[in-house]
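1. coords please:
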Amino acid sequence: MERLQGQSPRPAGPSRLRRRVAGRSARRRRRRLRGLGDRPGHHPTRALWRECAAAGIPRAIVVAKLDVARSSFDEILTACHDAFGLGTDTLRPVYLPVFADGRPCGSLGLLTGRSYGEPGACPDADAARESLVEAISGQDDGLMERYLAGEPLDEEALTDGLRREIVDCALHPALAVTDNGVGAAELLDLITGAFPDPTHRRGPAPAADPDAPLAAQVIRITGDAYVGRISLVRVFSGTLLPDTHVHVALAAAASGESTDEKVTTLTGPFGKLQRPVPEAVAGDIVCLPKLTAHIGDTIGDTDELAPLEAWALPVPLLPIGVEAHTKTDEDKLSQALTRLTTEDPALRLEQNPDTHQLVLWCTGDAHAEVALDRLRNRHGVHVDTVPYQVALRETFGGNASGHGRLVKQSGGHGQYAICDLEVEPLPTGSGFEFREHVVGGAVPKGFIPSVEKGVRAQLEKGVATGHPLVDVRVTLVDGKAHSVDSSDAAFQTAASLALRDAAGHTSIRLLEPVAAVAVTLPDDYLGAVLSDLSARRGRVLGTEVKGPGLSLLRAEVPEIELARYPVELNSLVHGNAEFSRCHLRYELMPDALAAQVAR
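-> Next up is the predicted model:
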C-alpha cells in the first residue's frame, strides 16, 4: 500500500492529526482518526465513534503508546470490537507493529509485505494478511471470485478495494504509532492514499467552480462591540462579491421560507483581525456584517438554490434558571440572551408560562459555564443561577361545594353577586368543564358567562399552592342577583370566591409532569442506571438491544427528578450514554412529596 496506487502524498502535520471532532464539527469532516491508548471504551471515544458513524465519516483506529508496558496491539483491537460493536471483518489492521527486544521498532505493510523501520519479529503477519485480503475480497464480487479460485491478487487491486471499503465505512483500518515516530509515515500514507480527499461528499455536491452559481453556508455567528452581528460564511461554489444582493434559504428546508439580503462588505478573518477582501470563491471563509441569516442557512444568488445539508445539533437537556443580578442587568438581559442563543444554536431559551421563570437549556455544566461567561464578558450582563422550577398542577381530591358572596351596598351603585358551585374531579388529562344547572332564573343568563370567566381566572391562579388548577368539572347550581348592583365583575369575583371556598372543603392534590426517557448505554452500566431510575421514582418500560454490548432503556420518570439528570447520568456511566426526554403527561404526586412542595 506504500504509496497507495494513483495517489500522491498530501502534506500533513501533527496539528492536523490532533484535531478534536465533536458535535457539528464532526459532520463537517471528510475523515476521522481516533488515537487510542489502552482505554478504547472510555469517554468520549464511544460517543465520538457513534457521532462519526451517524455522519457517515470514514474512520481509522490509531493505537498510540504501544511502547508503554502492558500495552498489546491485539488486545486493544479486541477491546475496540467490543466497545464500538464492530463486526469481525469491519476492523482490520493494515500495518502490524514489528518488535525487537519487546519494544516496537517498525511496521509491516500487510498488502505489500514490505517492512519499515528496524528489523524485528512479526509472527502473526501471514494470518493477519489472509484475514485482511479476505475482508477486502468479501465486498467485491470480482475479487471474491479470484480469491476463491486461488488466483493471486495484485497489490493495485487490493489497494483499490481497500480504498472503496474505507470510503463506504465498510472497513476501518488500524495501525500503531509510537512516541518515537514508529508508524508515523505509514499513518500519513494511509490518510493521503486511502481516505477521501476534502472534496469528497456523499450525494450531490455543489461544484467547486468560481463561475458556478453561488452556494454558501453560514457556519458561525458572533458579535462585535462596534460592528454588531457578524456571520462567518463558507463558500462552496460560485463567487461572493461585496455590494450585491443574495438569496438566503433557511436551514429548515421543509418550511420553504427564504429572504433576500444585501452583502455590504467582505472581510477575511485573521486571528482577531478582519481584513477586507475583494471577493470570496469556493473554499473561502469570510465575514459578513449585519446579516440576519442563522447558522446553517444557505446563501445563493438565485431563489432556485436548494439549501445545503444542515448538521444535527445536540439537544440541550440541562435546564438552568437565570435571574438578572441587578436592575441594570435586567434591562439588558432579554436582548443579551437572544444574541447568545443566536450565536450558539445548541442553547435554548424558554420563558416558562406557568412558573414565569427564565430558563436557559444547555447540554451540560461546561456548556452552561461558557454561556454565562459570554453573557458577563461579551454582553456585560451579570446573572444569578437559580434552581429550575418544574411546572406543577393542582386538582381536587374529591367532590366539594362552595359559596361565593360579594355584597357591597353602602349607598349609590354597589356590588352584588352570589354564586353556589359544585366541583368534582375528572380523570387526569380531561381539562376543565363548566356547566350550569340554575333553576328559576336565580342567576340571569347574561351573568352565567361571567361566572365561567371568574372560575377560569381562578383556575389559572390555583387555590392552594399557586399552581394552575386542572381536571375539574364546575357546575353553577344557584345564586342571586340584584337588578341594579349586579355586574359582570361582581359575578366574576363571586365565582372566584366560591371556587376557593369549595377548595377548603376537600383535599387539593398536586399533579407533576412525567417524561418519557430513553437512555442508550453499554450493558456494563445497565444495572446501575436501572437502580438510579428506580430511586428517582421511575417506571422502567423495558430494554432492547441497540447493538453489540449496547442497550436502549426506556422509562417514565417524574420531571422533578430529572433537573440534573444529564450531569448525574454522565457521572454514573463515565460519559458512555446518550439520553433523551420528552413530556408525556401529568400524574398525581405522592402526598408526602406534595406536602414538602406545599411547605
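2. use CA for all of it now, contacts and neighbours both
-> Noted.
3. show me where the stretch 1-150 of the chain has its strands.
-> Assigned by DSSP state E, counting those that start in this stretch, the stretch 1-150 of the chain shows strands spanning 32-36, 59-64, 91-93, 95-100, 103-109, 115-117.
4. TSV please, covering those and showing mean neighbour count and distance to residue 461.
-> TSV is the format used below for the strands of the stretch 1-150 of the chain (neighbours: other CA atoms under 10 Å; distance: least, CA to CA, whole Å):
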stretch	mean neighbour count	distance to residue 461
strand 32-36	20	55
strand 59-64	22	57
strand 91-93	22	61
strand 95-100	23	71
strand 103-109	23	73
strand 115-117	17	78
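5. let's compare: structure for the following, please.
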Amino acid sequence: MNVSDIRNIRNVVFISHGGAGKTSLVDTILFNAKVNNRIGSVDNGTSLMDFDPVEIERKISINLKIASIEWNNTLINIVDTPGYANFLHETKSAVSAVGGAVVVASAITGVKVETERVWKYADEYDLAKIIFVNKMDKERADFFRALADIEKTFKVRPLPIFLPIGQEDSFRGIIDLVKMKAYIYPTEPTANYKIEEIPAELLSEAESHRTKLIEAISELDDALIEKYLDGEEFTEEEIVKGIREGTISKRFFPVIPGSAVKNIGSKLLLEAIIKYLPSPIERERKKAIDQKTGETVFVDPLDPEFRAFVFKTFIDPFAGKLSIFRVYSGEITNDSEVYNINKDETEKINQLYLLQGKNFVKVDKLIAGQIGMVNKLKYTETFDTLSKNKKSTVVFEPVQIPEPVLAFSLVPKSKDDEDKVSSGLHRLMEEDIGIRLTRDEQTNELLLSGTGQMHIEVVVDKLKRKFNVEVELKTPKVPYKETIKKSAQGQGKYKKQSGGRGQYGDVWIELQPLERGAGFIFEDRIVGGVVPKQYIPAVEKGLREASMKGVLAGFPTVDFKAILYDGSYHSVDSSEMAFKIAASLAFKKVAAAASPTILEPIMNLDVFVPDDTTGAVIGDLNSRRGRILNVEPQVNGQHIRAQVPMAEVLKYAPDLRSITGGRGTFTIEFSHYEELPSYLAEKVIAENKKVQQEEEEE
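-> Predicted coordinates:
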C-alpha cells in the first residue's frame, strides 16, 4: 500500500447521527477492498472498526477509527466517527484531519440533531461533502424524503448523481445519472452488479434528474451555460469534472442511495470519493500558528519539511500508547527522530503503521497527505505538532472540542484502589480528550467531568476493564460557603491548669463583613504589647483554621475581616498553642453573633437552542431560580445567557436534551457566590448536620 504521489490520496471522514450505519458502511467497504474476508457486523460484534469491548457491548461507536485502503490506485484513508452526542468530541477531532466528508443519512429517519452538529464541524473545517443515503432496503425508507430533510435542515442543494431502483424490500439497484445505466445487484451482498438499460418505468424520472444535474453543472462555467442553452450534449468527462468542481466549491452536494448491509452502492461511493473529493494537494493548506511571532501560517503539502499533527491517542494494554497523526508536509521514515514542538522534546520513531480498524499494517515511510500511527512515543499527546526541525516554532492549532457539562463524584469501592483510580483516569485522559479530572478542595471529592452520563459511564467501564478498578458514581456535593452580614465583637479565652505549667491565651476580636470574593483578611491592632508579637501569627492561624468550619453548617466562612484589638497573656503559661485555641473560641462566639448566612455558587450558563424551544428553556431556567441575562438570535436558534445556582444544574444536560429533543447545547462555568435564600438555607443546614452526625456515628 505504498503511495508516492500526493494526488493519489483521499482523506475522508464518515459522519452522521448514531444509528445511521456509518460503521456498517465502512465494514462493507473493507470487505470490498479485500481487507476483510467477510463483512463485519456491529450487531454481532465482528466489526473491524468497533472493536473496543465497550463498543461491542453497547453496539455503538465511542472512538474515532482509521481504515486505510487502496482502490483504483488511490489510497483512501477513511476516518469512522461516533454519532452519539456524548462522543462528538471524537468526531470534531477526526474532522480536523481530513479534506472531505461522507455524510451518511438514514433513508428512514433523515437528519437528526447529531447530524446537524457534525455537519457544522465539517463546515468549520471547510470540508467538501458527499451524501450517502443509507438503509434504502429498510421498512419506511424514502430517498426523496431524506433529500428534502437535508435541503430544509442545512439550506443546501443535495444533488442526486444516482437514483434508487425500488425501496424497502424491493430495493435492488441504482441508476447512474452520468452514464445513464442501471446497476442491478444480486440478493447476496457481493457489491457486484449487472449493467443494464434503465427500466422503462423509471426512464422519465431518470432523465428529469439528469437534466437537473446538467443544469447545476452548467451554472459553474460560462462555456457550459452556452453549451446547455444551445441544447448540446455534455460529455461524460465534462459531467464528472463539473460534479467535482461543484462538490469542492460546495455549490451542491452529490447524493448516492444505497444499503450498507446489502452492499449496494458502496463501490460507487468509493469511486465518487476518488472522483469528487479533493486530494491533499488541492485543498488542504493546514492552518498553524508561529509560537514565536504569533502569526498565522499555512503549511503547504509540497513543503519538504516534515510536519505532522497528532489528532488521536489510544492506550493499548499490550502495544502501549498509540499516536495517530496526519502528515501535512514532508515525509517520515522508520528509525528516525522527530521533534515535538509543543513539548520541546525529541521522540524516536521506530515502526510506522497504517491502520485498518483494529489491524496494523507496517510501512517504511509516510508522505504528506497520509494518516499513520506510531507507538510508544514518550512525551507526545493529542494535538501536538511533530517536526524534524528543532528550530521550528510553528504548531498546528489544537481542536476546540466541546467542554464537559456533567460531573460525578467518584468513590472507590475499595479503599486500596484510591491511588489506582487517579492514575488509571490520568491514563484514560490521554486517550479521551473530552474528560476532566479535578479534586474539589472544599469537599475533597474526586470529580470526573464529561459530555454526558453515557460518556462518564463508559469511562468508568474502561477504568474497570483496563485497570481493574471499580468506582461508584455519586452526585457531587455543592461547595456551599458561609459568611457574616454584620460586625460583632467578642472574647476568646483559653485557660487550663492541671499541675505544672498551664495554658493561657486571651484575645478580643472583631469580625467585619467584606464584599463578595474578598476572602479572609486579618488585621493586628494590638497596642502596648497586651498580646506579645510572637503570639500574633498563632492568633491569625487559629482564626483561619476555625473559619474553615463555619458556625451554621460547617462550611468554610469567607469574605470577612478579623481584627485583633485586645487581649492578655501570662508570662509563664502563655504559648502559641494557647493563643491559637483562644482565637478559635473567639471566632465561634463572634461569628455566631455576626448574622452568619449560607452562600451558594452561581454558574454562568450559555444555552444554544432552536427557536421553537426557546420559551420552554427559558421557563425551565426560571424554575431553577435562574436569571436570564440576555437572549441573542443566532443561526437556526437562540443564544440564552443566564446565571443559575449550581445546585439547580448539577444534572442539567439530560434535562436540556429532553426539553429540546437533543437539539440544545450549553456551556457552564463558575461565576460567583450569592446568599442562599433562607428557606433553602434551613434545609441545607439540617441536611449537613445529619450527614455530620452520621459520619461521627461511623
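6. that older thread, show me the one of the strands of the stretch 1-150 of structure 1 that comes nearest residue 533 of structure 1.
-> strand 32-36 (32.3 Å; CA to CA).
7. turn the strands of the stretch 1-150 of structure 1 into CSV, columns for distance to residue 193 of structure 1.
-> Formatted as CSV, the strands of the stretch 1-150 of structure 1 follow (distance: least, CA to CA, whole Å):
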stretch, distance to residue 193 of structure 1
strand 32-36, 14
strand 59-64, 13
strand 91-93, 16
strand 95-100, 14
strand 103-109, 14
strand 115-117, 17
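8. closest to residue 259 of structure 1 out of those?
-> It is, among those and with distance given as CA to CA, strand 32-36, at 35.7 Å.
9. elements contacting the closest one?
-> strand 59-64 (3 or more CA pairs under 8 Å, 6 or more residues apart in numbering; DSSP states H and E).
10. elements contacting the strand it packs on?
-> Here strand 59-64 of structure 1 touches strand 32-36, strand 172-177, going by 3+ CA pairs under 8 Å, 6+ apart.
11. export those to CSV and tack on distance to residue 189 of structure 1?
-> Output for these, formatted as CSV (distance: least, CA to CA, whole Å):
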stretch, distance to residue 189 of structure 1
strand 32-36, 13
strand 172-177, 12
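12. break down the stretch 301-450 of structure 1 into its strands, ranges please.
-> Using DSSP E, counting those that start in this stretch, strands in the stretch 301-450 of structure 1 cover 318-324, 348-351, 358-362, 383-386, 393-396, 400-408, 415-425, 432-436.
13. nearest to residue 195 of structure 1, out of those strands?
-> Comparing the strands of the stretch 301-450 of structure 1 by CA to CA, strand 358-362 comes nearest, at 35.0 Å.
14. helix or strand: which one has the spatially most central residue of structure 2?
-> In structure 2, the centroid-proximal residue (CA atoms, centre = their mean) is residue 89; its distance is 2.7 Å. Using DSSP states H and E, residue 89 of structure 2 sits in helix 88-95.
15. then residue 262 of structure 1?
-> Using DSSP H and E, residue 262 of structure 1 sits within strand 258-263.
16. how big is the offset of that strand relative to structure 2?
-> Here the mean offset of strand 258-263 of structure 1 against structure 2 after fitting is 2.5 Å, by mean CA distance after the TM-score superposition for structure 1.
17. which positions in that strand come out as buried?
-> By neighbour count on 16 or more other CA atoms under 10 Å, the buried set for strand 258-263 of structure 1 is 258, 260-261, 263.
18. can you list contacts of that strand?
-> By CA atoms under 8 Å, 6 or more residues apart in numbering, the residues outside strand 258-263 of structure 1 that reach it are 241-250, 288-289, 291.
19. ok, 7 Å please
-> Outside strand 258-263 of structure 1, the residues that touch it by CA atoms under 7 Å, 6 or more residues apart in numbering are 242-250, 288.
20. repeat for stretch 638-654 of structure 2
-> So stretch 638-654 of structure 2 is contacted by 405-406, 452, 478, 600-611, 614, 624-633 (CA under 7 Å, 6+ apart).
21. next structured bit after the strand holding residue 262 of structure 1?
-> According to DSSP H and E, the helix or strand after strand 258-263 of structure 1 is strand 267-270.
22. ok, which stretches of the stretch 401-550 of structure 1 are helices?
-> Counting by DSSP state H, counting those that start in this stretch, the stretch 401-550 of structure 1 has helices at residues 448-461, 488-503, 526-535.
23. closest one to residue 371 of structure 1 among those helices?
-> That would be helix 526-535 among the helices of the stretch 401-550 of structure 1, by CA to CA, at 29.2 Å.
24. okay, the closest one sits on what stretch of structure 2?
-> Aligned by TM-score structural alignment, helix 526-535 of structure 1 falls on residues 614-623 of structure 2.
25. give the buried residues for that stretch.
-> 614, 617-618, 621.
26. average distance between that stretch and structure 1?
-> Averaged out, stretch 614-623 of structure 2 is 2.5 Å away (mean CA distance after the TM-score superposition for structure 1).
27. who touches that stretch?
-> 638, 659.
28. would you work out how far apart the start and end of stretch 388-408 of structure 1 are?
-> Terminal residues of stretch 388-408 of structure 1 lie 43 Å apart, using CA to CA, to the nearest Å.
29. ok now it, how far from the chain's centre?
-> Offset of stretch 388-408 of structure 1 from its chain centre (CA atoms, centre = their mean, to the nearest Å): 39 Å.
30. may I see the buried residues of that stretch?
-> Here stretch 388-408 of structure 1 shows 388-407 as buried, counting by 16+ other CA under 10 Å.
31. contact partners for the nearest residue in space to residue 107 of structure 1 that is not next to it in sequence?
-> Counting by CA to CA, 6 or more residues apart in numbering, the nearest residue to residue 107 of structure 1 once its immediate chain neighbours are dropped is residue 97, at 4.6 Å. Residue 97 of structure 1 sits next to 104, 106-108, 176 when contact means CA under 7 Å, 6+ apart.
32. contact partners of the lengthiest strand in structure 1?
-> Ranked by residue count, the top strand of structure 1 under DSSP state E comes out as strand 508-522. Contacting residues not belonging to strand 508-522 of structure 1 are listed as 392-397, 549-559, 576-589, 594 [CA under 7 Å, 6+ apart].
33. and for stretch 449-456 of structure 1?
-> Looking at what lies outside stretch 449-456 of structure 1 - CA under 7 Å, 6+ apart - the contacts are 434, 488, 491-493, 495-496, 499.
34. switch the cut-off to 10 Å
-> 417, 419, 421, 432-436, 443, 447-448, 457-459, 462, 468-470, 474-476, 487-500 (CA atoms under 10 Å, 6 or more residues apart in numbering).
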